[in-house]
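In: My questions are about this predicted structure, shown below with the sequence.
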Amino acid sequence: MSQVRTRFAPSPTGFIHLGNIRSALYPWAFARANNGVFILRIEDTDEERSSQAAVDVILEGMQWLGLNHDEGPFYQMQRMDRYKEVVRQMLDQGLVYPCYMSSAELDALRERQMAAKEKPRYDGTWRPEPGKTLPPVPAGVKPVLRFKNPQGGSVVWDDKVKGRIEISNDELDDLVIARPAAADSDEIIGTPTYNFCVVVDDMDMGITHVIRGDDHVNNTPRQINILRALGQEPPIYAHLPTVLNEQGEKMSKRHGAKPVTQYRDEGYLADAIVNYLARLGWSHGDDEIFSRAQLIEWFNLDHLGRSASQFDEAKLRWVAQQHMKTAADAMLAGLVRGQFAARGVSLPAALDDGRLAAMCALFKDRCSTTVELADWLGMYVADVIPPAQELAEKLTDAVKPAVAAFARRLADAAWEAPAINQALKDTLAEFKLKMPQLAIPVRLLVCGRAQTPSVDAVLALFERSVVLARLAA
C-alpha cells in the first residue's frame, strides 16, 4: 500500500467542540500509527458563516491537543483557481454541462414530484444526450454547472465502520458543481461547490483514507463518481457515528457543547482529553487509560465502534484524574504557574520550581484539573480564612494550649516532614489527645480547610514563619 495520507477538513462556521475534534484525532492517530502524513484543510467556502475566530479555535485546539499536522493548513478559498481549472477540463471532456433551470422551475418540479409521491430530484432537462433537443437558452441567464452522474449501476464501497454500502446511481441526480457566474462576467464558471472542492482536494493531496463523521455518508457516492470520472480510484472511507451529549442529542454548540479550548482553560491535561476522546468510538480491549504513545501503537480502523457514543462529564473527570496522578510534577508546576497568572496572582519569590513541583506531587492525586490543583495550592500563595463555625467547633479551649505547644516545638524543629511529625506526636502525648483533635484545628488555621494530605508533609512545604504566624493567630 502507498503511504497513508489522511486529512481533517473542518468548516470554520462555528467553534470546534469535542465531537468535531474526534474527527481530527482518529485520522491523526491513524497517520501516526502508519508513519503516514496528516493534512489540515480548512473548508471555508461558506463565506457568510466562516470566521477567522472559528479558524483560530481549530488551530489553537489542535495545537493544545498535540494533533500536529504535517501539511497545511490549506484553505479552499485560496484554491478556487485550481477548482475552476478542473471544471474546465470536465466541460471539455463532456463530463459537466450547463443547466439553465431557474430556482422557480426547480421548486415547481419538486412540488410536482412530491405531489406524485416521488423523490424530489433534478430531472435532467438540460442534460445533453445523443439525439436529444435541449430547450432554447434563456437570454441573460447564467447557468449552474452540473456533473453528468453515471446512469444505471451502483456506487459500492466497503466502509471501515459501516461495512458494505451500495447506492443505486438512479437515486443520484446530476449534482451542481459550480454556482452561476456573476451576471457581468464573461465566465461560465461561478463558485465551485463544496462537494466538488472536496473531491479535487482529496485527489490533489493524495488522500488514501477519509475518516469523517457519518453525516457525510450521503455525499460519498457523489464524490466517488466524480473521482472516477477524473480517472481516480476513491480512498478508503470510515464514517464515524455521531457523538451525543449527556441528554442524548447530537453534540453541537446549540446544545451546549463547549469550544475545545475551554477544556484547556478549565485545566484539563491534553493527554487526558486525547485518551477520553479516543475511547468515544474506538477501543483496545478493555483498556480505559492509556498514553498518547500507546494510542499510536494500538490504533487501527478495525476497532472503531458502529454505535453513537455519548459524552459523560463524570467519566471525563475520572480519566482526567488518572492522568493527573501520573503527570510529571515539573510539567504540572508550569501549568499551575499559568493558572495563577491567569488569576492575576503573583507567586512568592520563595516559591521556586522545585517547591512548586513538590506541592503538585503532594496534591495532584486529589485533582482532575490544574484549576483544582491551583485551588489547593492557594493556601501557599495567599492568606487563608478558616470557616468560622468549623474553627469554633474544633479549636476548643481544651485544644488551644496544645496548638500553642505544637507551635513552640515547630519553632525549634528541623523544617522537614519527619521532624514536624515528631513534634506532632510529642504534643499529642503531652496533652493526651488523638491525632484528629490536634491535626484538624492545625489544618484549619494553616490551610483554611479541615481535609488535606498528611499534616507533616503539607506543613513542610510552607515557610516556617507562615506556619507559626497562622498558628499564633
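Out: Yes, it's here.

In: Please count neighbours and contacts with C-alpha atoms only from this point.
Out: OK.

In: Nearest residue to Ser50 in space, please, no chain neighbours.
Out: Thr13 (4.4 Å; CA to CA, 6 or more residues apart in numbering).

In: Contact partners for the one you found?
Out: 44, 46, 49-51, 54 (CA atoms under 8 Å, 6 or more residues apart in numbering).

In: quick one: it from Arg49, how far?
Out: 5 Å (CA to CA, to the nearest Å).

In: overlap in contacts of the two?
Out: With CA under 8 Å, 6+ apart, Thr13 and Arg49 have no common neighbours.

In: Just the ones of the contacts of Thr13 in helices?
Out: Ala54 (DSSP state H).

In: Second structure follows, compare the two:
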Amino acid sequence: MMKIKTRFAPSPTGYLHLGGARTALYAWLFARKLGGEFILRIEDTDFKRSTQQAIDSIIESMNWLKLDIDEGPYFQSKRFKRYNMVIHDMLLTGTAYYCFCSKERLYELRSEQIAKGEKPRYDGRCYKRYKHHIEDKKNPCVVRFRNPQHGKVIFNDLVRGSIEFDNEELDDLIIRRSDGSPTYNFCVVVDDFDMAITHVIRGEDHINNTPRQVSIFKALGAPVPSYAHVSMILDENEHKLSKRNGAVGVMQYRDDGFLPEALLNYLVRLGWSYGNKEIFTIEEMKTLFTLESISKSSSTFNSEKLLWLNNYYINTLEAGYVATYLAWHIEQQGIDIRSGPKLPDLIKLLGPRCKTLKEIAATCRYFYEEFHEVDIHIAKKYLCPLSAVILEVILMKLKLLTEWTPNMVHVTIQETSKKLNIDIGKICMPLRVAITGVTHSPPMHLTAHAIGKSRCIDRIINALTFIKYYEKEKI
C-alpha cells in the first residue's frame, strides 16, 4: 500500500492563526489515522515578509498544540539549488522558457485583452523565440512554465469532488523571477515531489493554484498528489478569519488561558463532524476523522463555544496535568504559591467557576497573599455593625475547632446561622468578604479550608477592626 504523507506548509509572514492551525490539525489527523507521516515545511521564499520571529512562533504553536512532526522543519530558502536544477532541466525540455518582456509590454498586452473583453494572460511571445535556450542571460529576464495550451486540468478534490479548469484560462506563469528567486507555485510542486507528499490538505483559497501545480507535476513526470481543500473560517462578523483581518494567533490563546485540548477540540469541529458528538479526545479524533466528513460550507468562529469547551477540559482533565499549564499563568501574575493550596487543589476549587486558566490565576490571589484593602463599596455593604455580630460569633467558634476540615467549617457556619437565627447566605457574605476581600468565591467551607485556619482568623480580626473604625469615623 502507498505510504500516506501529508504536510503543513505555512509562510512565515506572521503568527499561526486558527485557520492555519486547523489545516495543520486536519493534515496531522489524516496522517496519524492511516499510519502515515506528517511533515512541516516553512515556505520562506518571500524574503521581504518572512521573519525568524514568525518561524519561531509557528514552531512554538505546533509544539504547544502537540502536533508532532515526523520530518522537518524544511525551509524553501535552503533549497534554491534544487529548484534551479529542475528549472535547468525544464529549459532543456522546452517545458520552461526565458521571457524578456518588459513591464511596459506586459501592461499594454493586459490592457488590450481587457479592452477586448478577454481574460488577461501572457501570449507566449518569448516561448516562440527562446524555447530550448538554456545559457545564462545577461539581460534581466524571468523563466516561465509552458502551460498546455489546450484541454482541461481535472482533479478529484477529496472534499469537493471533481473540479476542472480549461487550460485556455491559464497562462504561462513565472516560475523564476528576474532576481533569480523561484516562485511559490513552482517551489511547492518540487517540494511535494521530492518529499513524496501523497495528500495536500489546505485552504480553499489554494484551489486556483491547483491546476497550475498539477500541470507542473505532469511536466516533470511526477505523481500528482491527492488534494483536499477545506472551507474558510469566518469570524463572528462573518468576515474571513485571517492575519490580514486581525485574527488572533494560536499562542494568544495560550496566553489567554486556553488548554491545547480545548482549542484542538474546537478546531476539529470547525468544518468536520461525527454525528452529534461535540467532545473528542485526541485519540478519538485520530480514529474518527475522515476527509469525506469535512463540510464544503464555511464555519463561523464562536468564542462562547470555545470558552465552554475550555471550562469542560479544565474540569475533566486530570487536575495535576491542568496544573502544569496553570503554573505559567500563576507565574505571569507574580503570585508566590508556596503557602496556600496546591495548584491541583486550586483547579478543583476555581475550575467550575472559571472559563480560562488566566481567570483562575487572576482570581486566586487571596488564597496565597494577604490583602490590605477591600473595595470601599463592598466594605460598606457587607462589613457593617450587623456583620460584626456575625463575625464575632463565627470567630469564636472557628478558634475552638481542633480539626480544620471543610465539613467542620461548614458545621460552624450552620451553627452560627442557627444561633443568630440569620439565613446562612447572610452569614456567608460578610465571612466571604472578611477572608477573601471579594464577593465571589467557591463555597465558603471550601474556601476557608483552603486558606487555612490561622489566616482566616487573622482576616476576620482585621475585618472586625475595620468595622469598628468605620463606625467611629463614619466613612
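Out: Received the coordinates, thanks. From a predicted model like this one, the values you see are computed outputs, not experimental measurements.

In: And the TM-score between these chains?
Out: Here the TM-score for the pair of chains, by TM-score structural alignment, normalised by the length of the first structure, is 0.93; 458 aligned residues with a CA RMSD of 2.0 Å.

In: Can you go through the contacts of Thr13 of the first structure and name the buried ones?
Out: When the contacts of Thr13 of the first structure are checked for burial by 16 or more other CA atoms under 10 Å, the buried set is 44, 50-51, 54.

In: Pick out the most distant pair among those.
Out: Asp44 and Ala54 (10.4 Å; CA to CA).

In: And the strands in the second structure?
Out: 5-8, 37-42, 71-75, 96-99, 142-145, 152-157, 161-166, 174-176, 199-203, 226-230, 233-234, 299-300 (DSSP state E).

In: want to throw the ones you listed into JSON lines with mean neighbour count and distance to Tyr325 of the second structure?
Out: Converted to JSON lines, these look like this (neighbours: other CA atoms under 10 Å; distance: least, CA to CA, whole Å):
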{"stretch": "strand 5-8", "mean neighbour count": "26", "distance to Tyr325 of the second structure": "26"}
{"stretch": "strand 37-42", "mean neighbour count": "22", "distance to Tyr325 of the second structure": "25"}
{"stretch": "strand 71-75", "mean neighbour count": "15", "distance to Tyr325 of the second structure": "26"}
{"stretch": "strand 96-99", "mean neighbour count": "26", "distance to Tyr325 of the second structure": "53"}
{"stretch": "strand 142-145", "mean neighbour count": "24", "distance to Tyr325 of the second structure": "50"}
{"stretch": "strand 152-157", "mean neighbour count": "16", "distance to Tyr325 of the second structure": "39"}
{"stretch": "strand 161-166", "mean neighbour count": "13", "distance to Tyr325 of the second structure": "42"}
{"stretch": "strand 174-176", "mean neighbour count": "22", "distance to Tyr325 of the second structure": "46"}
{"stretch": "strand 199-203", "mean neighbour count": "22", "distance to Tyr325 of the second structure": "30"}
{"stretch": "strand 226-230", "mean neighbour count": "22", "distance to Tyr325 of the second structure": "31"}
{"stretch": "strand 233-234", "mean neighbour count": "21", "distance to Tyr325 of the second structure": "27"}
{"stretch": "strand 299-300", "mean neighbour count": "18", "distance to Tyr325 of the second structure": "28"}
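
In: one step back: what residues are shared contacts of Asp44 and Ala54 of the first structure?
Out: In contact with both Asp44 of the first structure and Ala54: 12-13, using CA under 8 Å, 6+ apart.

In: how about the helices in the stretch 101-250 of the first structure?
Out: Taking DSSP state H, counting those that start in this stretch as the criterion, the stretch 101-250 of the first structure carries its helices at 103-115, 194-204, 220-229.
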